[in-house]
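# A structural model of the following input is requested.
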Amino acid sequence: MSPERGAFTSILMLPWLAHGHISPFLELSKRFADRNIHIYFCSTPVNLASVKPKLAGTKYFSKIKLVELHLPSLPELPPRNHTTKTLPPHLMPTLKKAFDTSSPGFAGILRLLVSDLVVYDFLQPWAPAIGTSLGIPAVEFLCTSATMCAFVNHANMKPGVEFPYPGIYLHDHEFDKFTNLLECSANGIKDRERVFQCFERSLDMIIIKGIREIEGKYIDYLSFLLDKRVVPVGPLVEDTMFEDGEKSKILDWLDNREEKSTVFVSFGSEYFLSKQEMTEIAHGLEASKVNFVWVVRFHDGERDAEANSRCHLPEGFLKRVAGRGLVLQGWAPQAAILQHSSIGGFVSHCGWSSVMESIRFGVPIIAMPMHLDQPMNARVAEEVGVGTEVKRDETEHPESGGGEEHQECDGRQGGGESEAESEGDERYHKKERR
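Okay, here's the model as predicted:
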């Protein structure tokens, strides 16, 4: 047992291996640290390498200790890919399997540190099980919206019963994509099973990233369904950070634009637009005649981002929009951009962190949800008056970037097993949309 046991209260934080989860886990860690709670922040070395600079030189440097969790290094999954950032979609099952196989290492970390509480994410039901076996309570922290969580739990617990809030729904093609993802399998475990085991194993409460004024009725309904307290902890917007070069390029460019004259366009760190999607968005931005900052991303298998952007964008696009359009490749400090006075709108995929940042900085959303929880988040934003959704056809083009999700479920790629049956659980294969 650690000799420090009892000297202070400590919490071990274990996020899923995605920036969209690591960032809110880190912000929540800071809130705990402000209350004199010692934090152990546990993730893979490649993820911790991006966290460390955010703590350096701050009051949190001594309060939040970074703890490395080592995944097996496989030929197809080297340590630099022990994160979802730029991960080729077909390797997602491999990453989940590798994360699962790190559970003995996580148990060793818990035995060594003997924390008072484990705060875990939505895909690792083994984390609360290990905590319980060691007499350490565990609580789930959800980085997604209460709306989505309520919708999914309602579908699971009340199959065939219409969701009680008609403003939240999925079109048929969205429903099919979402349920296919829930049926994805890695290491012999469906994501649906992971998600609901994580709900069940949380002690007597769920912590959630959100605001009661925005999602109050959905928070209460989720609490009713789970028979647990659901505690919203605010938007948890990440502190803004710039490298000198980034500041010069981006902020200087924005400083030369009039107030609320510029649209920020970004679809998150893990969705890769297809050539067709990029072409259509480029045509729309060009026709709009407004200033814009557009972040484009390519996954790790496409090393030459500049060459890829030239191939994916319409010929001559960059020249035609020169002076009013800034195209950034890979990553941009989203929160810092959104709070700039020249930004007047946000074309967004409606990841939950993006919705929270938009609300935090008062930037209206033009919603273009792509997959996962994003359609439900977009409808929450529209319901509360902070955004409007772009209406699109209910069928996907075959070249859509969303098709990469199916690669995540392909057991022949990346070592996962495909268990998305054509005749499966009625709760997830019904065509009911609400």
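
# CA only for contacts and neighbour counts going forward, please
OK.

# Walking through the stretch 201-350 of the chain, point out its strands one by one.
For the stretch 201-350 of the chain, applying DSSP state E, counting those that start in this stretch gives strands covering 205-208, 229-232, 262-266, 291-296, 325-329, 343-348.

# now the second one: how far from the chain's centre is it?
Same thing as strand 229-232. Relative to the centre of its chain, strand 229-232 is centred 19 Å away, using Cα atoms, centre = their mean, to the nearest Å.

# same question, the third one
Here the centre of mass of C-alpha atoms in strand 262-266, compared against the chain's by Cα atoms, centre = their mean, lies 19 Å away.

# measure the residue lying closest to W16 once chain neighbours are set aside to H429 for me?
Leaving aside its chain neighbours, W16 sits nearest to D121 (5.8 Å; criterion: Cα to Cα, 6 or more residues apart in numbering). According to Cα to Cα, to the nearest Å, D121 and H429 sit 26 Å apart.

# Those two: who's more crowded?
D121 (25 against 15; other Cα atoms under 10 Å).

# out of the strands of the stretch 201-350 of the chain, which comes closest to R360?
R360 lies closest, by Cα to Cα, to one member of the strands of the stretch 201-350 of the chain: strand 343-348, at 12.7 Å.

# and the helix or strand following that closest one, which residues are buried?
Elements were assigned by DSSP states H and E; along the chain past strand 343-348, the next helix or strand is helix 352-361. Neighbour-count burial for helix 352-361 flags 352-359, 361 (criterion: 16 or more other Cα atoms under 10 Å).

# What ranges does the stretch 1-150 of the chain have for its strands?
With DSSP E, counting those that start in this stretch as the criterion, the stretch 1-150 of the chain has strands at 10-14, 38-43, 64-68, 117-120, 138-142.

# Give the buried residues for the second one.
Right, the one you point to is strand 38-43. 38-43.

# hmm, back to that, who wins for proximity to S29 among the strands of the stretch 1-150 of the chain?
Judged by Cα to Cα, the one of the strands of the stretch 1-150 of the chain that comes nearest to S29 is strand 38-43, at 6.5 Å.

# got a list of contacts for the closest one?
8-15, 17, 26, 29, 32-33, 63-69 (Cα atoms under 8 Å, 6 or more residues apart in numbering).

# nearest residue to P15 other than its sequence neighbours?
Using Cα to Cα, 6+ apart and skipping the chain neighbours, the partner closest in space to P15 is D121 (5.1 Å).

# what sits against the one you found?
14-16, 140-142, 198.

# same thing but at 6 Å, please
Going by Cα atoms under 6 Å, 6 or more residues apart in numbering, D121 touches 15-16, 140-141.

# Which one of those residues is nearest to F292?
Nearest to F292, judged by Cα to Cα, of those is W16 at 32.0 Å.

# Is there a neighbour count for that closest one? I'd like the number.
Neighbours around W16, by other Cα under 10 Å: 22.

# Here is a second sequence; please produce its structure as well for comparison:
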Amino acid sequence: MSKSSTTDSLAQPLLPHIALLPCAGMGHLTPFLRLASMLSSKNCLVTLITASPSVSAAESIHISLFLSQHPKVNHIEFQLLPSNPTTITTVDDPFFLQWQSTNRSLHLLYPSLASLSPPLSAIFSDFVVASSITPIAGQLGIPNYIVSSTSCKFLCLMAYLPILLSNDSSFSTLATQVNIPGLAPFPITSIPPPFRNPNHLFTSLIATSAQDLSSAKGILMNTFNEFEPETLAAVSDGRALNSILPPILPIGPLQAFELKNDHDEYYLSWLDNQPKESVVYVSFGSRTAMSDSQIRELSKGLDRSGYRFLWVLKTSKVDRDDTQEVKDMVGESFIERTKNKGIVMKGWVSQQDILQHPVIGGFVNHCGWNSVMEAARKGIPVPWPQHGDQSVNAEIVDKAGLGIWERKWGWGLEELVGEEARKATGLDGNSEKVVMEVVEYLMQKSN
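Purely as a prediction, here's the structure:
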């Protein structure tokens, strides 16, 4: 080998190697896959870490499809420890139980991560495992960035939760709002009910993770400045949670990557034949199960409204348990009456493809944060919060002018929000810019 070629070889910069660790639930997995796709496209080495077994079939399918379309992404699948009988909880939510198991099992990952070549430059981990991943990142001598699947405002509530729980009056029956210094008050009605019970598994997991936030290098948020201006400004200038939170890095709205299912062509071709902005898309997310009475009431409303609709239906939290046929859920008479104006279907759909279709005029949704960000890109109205962080999300949506129930905001502001979201994800937009700043920092550390 010549001297010049040796010099060239030595001068070649090392690429950042980033491990991404999502937790159970499509709402948690989706932003990680989108972030992994972006990083991989920017010449970063990416290792995706997933727990086995997964809770839902949708997670397994999406991970497999993602890996088949991103062959350069390395995959580590680690087995969770069996449940500990001494920590059995009355909570029956399979996703919360999986979060608990993941935290108990994470220490097993260290040998696999330590042996990766080239060595890791950083870990991007889910908020839910912040307390468990911190010591591992410390042992590896690399920074940990937390990826939050919520709004910045709800992140602030989670970060402040240990302090709220230490004060008996925070969630008292007499309280009408929850106050966090530097932020607008939270109406007590928007606080997830489990937060009022310090012994609830969900509350315990969130509060434990919140205590380790300051150890992170930063928190990557799937949001953007124009959507949460007051909260992001309060956090960035130190008026809110100054000693609790590391730097907040807004990277949203994260762009979806191409991911097709076998039945995509059916509903997309149906949409192709509908008039512009004439279809209401109805979906309550990957975890929100509807009761028989809710299904009956919603079907009556759709029938009487006369609007065209695409309704993605779910009757159980875990899709593997969703065994009912559509006709048994809504009734054959409903399907017959509405066959010329609507589709009712089960299973996972390409929501991004649906929302960007020009015939979609409204989105009846649970206000999950990924759905909010996807809708924001198109300026499509989003109503109907259901649980968890969604009441807080609904307030943000309302204030941003994207709430269909608040006509006073008008379509002009909704279009403006959509335009700002598109700017944030453009080539020179904030979303990619912030991620690339993190990559640049890791590049400098590696070299």
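
# Can I get the strands of the stretch 201-350 of structure 1 in JSON lines including distance to S50 of structure 1 and mean neighbour count?
Formatted as JSON lines, the strands of the stretch 201-350 of structure 1 follow (distance: least, Cα to Cα, whole Å; neighbours: other Cα atoms under 10 Å):
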{"stretch": "strand 205-208", "distance to S50 of structure 1": "23", "mean neighbour count": "20"}
{"stretch": "strand 229-232", "distance to S50 of structure 1": "26", "mean neighbour count": "19"}
{"stretch": "strand 262-266", "distance to S50 of structure 1": "20", "mean neighbour count": "23"}
{"stretch": "strand 291-296", "distance to S50 of structure 1": "19", "mean neighbour count": "23"}
{"stretch": "strand 325-329", "distance to S50 of structure 1": "18", "mean neighbour count": "17"}
{"stretch": "strand 343-348", "distance to S50 of structure 1": "24", "mean neighbour count": "23"}
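
# can you redo the strands of the stretch 1-150 of structure 1 as a markdown table with distance to S341 of structure 1?
Below are the strands of the stretch 1-150 of structure 1 laid out as a markdown table (distance: least, Cα to Cα, whole Å):
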| stretch | distance to S341 of structure 1 |
| --- | --- |
| strand 10-14 | 35 |
| strand 38-43 | 34 |
| strand 64-68 | 33 |
| strand 117-120 | 36 |
| strand 138-142 | 31 |
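
# Tell me which of those strands lies nearest to I343 of structure 1.
strand 138-142 (29.0 Å).

# start and end residues in structure 2 for that closest one, please.
Using TM-score structural alignment, strand 138-142 of structure 1 corresponds to residues 144-148 of structure 2.

# And the contacts of the matching stretch?
With contacts defined as Cα under 6 Å, 6+ apart, stretch 144-148 of structure 2 is touched by 122-127, 216-221.

# Can you tell me what the residue nearest to P15 of structure 1 aligns to in structure 2?
By TM-score structural alignment, D121 of structure 1 lines up with D126.

# I'd like the distance between that match and L29 of structure 2.
For D126 of structure 2, the distance to L29 of structure 2 - Cα to Cα - is 9 Å.

# what do the two both touch?
Between them, D126 of structure 2 and L29 share the contacting residues P22, judged by Cα under 6 Å, 6+ apart.

# Which one of the strands of the stretch 1-150 of structure 1 lies nearest to W294 of structure 1?
strand 138-142 (28.5 Å).

# Superposed on structure 2, what's the mean shift for that closest one?
Strand 138-142 of structure 1 differs from its equivalent in structure 2 by a mean of 1.1 Å after superposition (mean Cα distance after the TM-score superposition for structure 1).

# Spit out the contact partners of H349 of structure 1.
Here H349 of structure 1 is in contact with 267, 368-370 (criterion: Cα under 6 Å, 6+ apart).

# how about it, what's its partner in structure 2?
Per TM-score structural alignment, the equivalent position to H349 of structure 1 in structure 2 is H366.

# And for T44 of structure 1?
Checking TM-score structural alignment: T44 of structure 1 goes with A51.

# Kindly report the same for A305 of structure 1.
Under TM-score structural alignment, A305 of structure 1 pairs with Q324 in structure 2.

# could you measure A233 of structure 2 against N179 of structure 2, distance?
Taken as Cα to Cα, the span from A233 of structure 2 to N179 of structure 2 is 17 Å.

# what ranges do the helices span in the stretch 1-150 of structure 1?
19-33, 45-55, 92-101, 103-113, 126-133, 146-157 (DSSP state H, counting those that start in this stretch).

# closest to G330 of structure 1 out of those helices?
So among the helices of the stretch 1-150 of structure 1, helix 19-33 is nearest, using Cα to Cα, at 13.3 Å.

# The closest one aligns to what range in structure 2?
Using TM-score structural alignment, helix 19-33 of structure 1 pairs with 26-40 in structure 2.

# What are the buried residues along the helix or strand encompassing V439 of structure 2?
Taking DSSP H and E as the definition, V439 of structure 2 sits inside helix 430-446. Going by neighbour count (16+ other Cα under 10 Å), the buried part of helix 430-446 of structure 2 is 430-436, 438-439, 442-443.

# could you give the angle of that helix to helix 26-41?
Calculated by axes from the mean of the first three to the mean of the last three Cα atoms, to 10 degrees, helix 430-446 of structure 2 forms an angle of 60 degrees with helix 26-41.

# Now do helix 430-446 of structure 2: distance to the chain's middle.
That offset, for helix 430-446 of structure 2, works out to 21 Å (Cα atoms, centre = their mean).

# Kindly report the same for stretch 292-306 of structure 1.
On Cα atoms, centre = their mean, the centre of stretch 292-306 of structure 1 falls 18 Å from that of its chain.

# Figure out the length between the terminal residues of that stretch.
19 Å.

# And stretch 279-295 of structure 2, by the same measure?
19 Å.

# Go through it and flag the buried ones.
279-290, 295.

# And for stretch 139-154 of structure 2?
140, 142-154.

# How about stretch 412-429 of structure 2?
By 16+ other Cα under 10 Å, the buried positions in stretch 412-429 of structure 2 come out as 414-418, 420-425, 429.

# just stretch 241-258 of structure 2 next, same as before
Quick answer for stretch 241-258 of structure 2 (16+ other Cα under 10 Å): 241-242, 244-256.

# With stretch 284-292 of structure 1 instead?
Neighbour-count burial for stretch 284-292 of structure 1 [16+ other Cα under 10 Å]: 285-286, 291-292.
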